[in-house]
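*Asks:* The following block contains a protein sequence and its predicted model.
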Amino acid sequence: MPEAVGVIETLGFPSILATADAVVKAARVTIVYFDKAEKGDFIIAFRGPVSEVKRAMEEGIREGANVFGGVIQSHYIVPNPPPNVVDVLPIHYTEASEPYRFTF
């Protein structure tokens, strides 16, 4: 089953917290990356089947923007990323994220 990677960037920590919460509750996805971007922006990356990532993305955007002062800076989905992209970018499953990975 092809997997996708979804990425959401928000302004401020409350927005990314609400986004991450909505993402994992809305669909069978695993958060594989979290970090601060620039100037108070935060970013999460999550992986799962393409249909699940699409559903998680919709809910994450809705909830992140619903937080007081919440701003979604950017978001995108990469369906079926090639192995060289997964190896180079920080979007692979790690030892920390593996226990929460959904197997299909």
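*Replies:* On my side now, so go ahead.
*Asks:* C-alpha from now on. contacts and neighbour counts both.
*Replies:* Will do.
*Asks:* Show me what the longest helix seen in the chain is packed against.
*Replies:* Determined from DSSP state H, the single longest helix within the chain is helix 50-66. Helix 50-66 sits against strand 3-11, helix 13-26, strand 71-79, with contacts defined as 3 or more CA pairs under 8 Å, 6 or more residues apart in numbering; DSSP states H and E.
*Asks:* what's the offset of the last one from the middle of its chain?
*Replies:* Here the centre of mass of C-alpha atoms in strand 71-79, compared against the chain's by CA atoms, centre = their mean, to the nearest Å, lies 8 Å away.
*Asks:* got the contact list for Val24?
*Replies:* By CA atoms under 8 Å, 6 or more residues apart in numbering, the contact set of Val24 is Thr30, Ile31, Ala56.
*Asks:* A further structure is provided below for comparison with the first:
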Amino acid sequence: MKQALGLIETTGLIGAVEACDVMLKSANVQLIGKEIVGGGLVTVMIEGDVGAVKTAVDAGSSAVTRLCQNCLLSTHVIPRPDNSLADILPVNANEQQENVLAEEVLIDMTVIDELGNNNTELEEVELVITEDEQPIDIEDIQSSPSNEQPKKNSVKEQLMTFITDGNQQQAKDWLMAKKVSELRVFAKSWLNFPLSKKEVHHVSKRTLVETIITYLSKADEKEE
């Protein structure tokens, strides 16, 4: 979760839409989602740095008041909310889409790893050569530079290699170079990861990287 959570509760959807529009335009914040409680009550939620969230909530509440004095019911800013709140907050739609794309990338990486780790022998193939085609020398293919690349290790194995060698900073730099959506997919796929799936969605990238390093360091100690 970001450093602050901002909420504006309005009567009617128009006021909520106006609040969202003004908040997102007035400060560097992200929209988490909305909750329709019933009876026309709508709560919109944003996240971001403490100062940015306060600025956005103030601007949004002023805009709703100008639109309709009776539309604004309440506003609230929670600095540094506890990570457990992630269990009752909606997941950002953009994050869901990123996770779907990242999961597809992870699946592709897994397939590549499996293909790279399978030491299969070359099978003899009967080549049908037409008049316009030339025979292909399999030895030339085997000796080509593109086939001399080292086999890729899985993400976890790569990180464990860094940590086992005492290169935690190198592991951290490697993780920071990845997209946060990829890190979330990695974390959710590991057994007994200390953060829940919803917490993984809401913690900052730096916190997620530090948690991954701690998790893998403990795993390395157990193996020893």
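*Replies:* Sure thing, it's come through. A quick note: this is a predicted structure, and the numbers were derived from the prediction, not measured.
*Asks:* circling back to that earlier point, not counting its own residues, what contacts the longest helix of structure 1?
*Replies:* By CA under 8 Å, 6+ apart, helix 50-66 of structure 1 touches 2-6, 8, 10, 15-24, 26-29, 46-47, 70-72, 77, 79-80.
*Asks:* Only the buried members of those residues: can you turn that into a ChimeraX selection?
*Replies:* Applying 16 or more other CA atoms under 10 Å to the contacts of helix 50-66 of structure 1, the buried members can be selected in ChimeraX as follows:
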select :3,4,5,6,8,10,15,16,17,18,19,20,21,22,23,24,26,27,28,29,46,47,70,71,72,77,79,80
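*Asks:* Not counting sequence-adjacent ones, nearest residue to Ser26 of structure 2?
*Replies:* Ala56 (5.7 Å; CA to CA, 6 or more residues apart in numbering).
*Asks:* and that neighbour, how many neighbours?
*Replies:* 28 (other CA atoms under 10 Å).
*Asks:* Trace it over to structure 1, please.
*Replies:* Taking TM-score structural alignment, Ala56 of structure 2 has Ala56 as its aligned residue in structure 1.
*Asks:* so where do the strands sit in structure 2?
*Replies:* For structure 2, applying DSSP state E gives strands covering 4-11, 29-38, 41-48, 72-79.
*Asks:* Please tabulate these in a markdown table, including the columns distance to Thr161 of structure 2.
*Replies:* Below are the strands of structure 2 laid out as a markdown table (distance: least, CA to CA, whole Å):
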| stretch | distance to Thr161 of structure 2 |
| --- | --- |
| strand 4-11 | 36 |
| strand 29-38 | 36 |
| strand 41-48 | 35 |
| strand 72-79 | 38 |
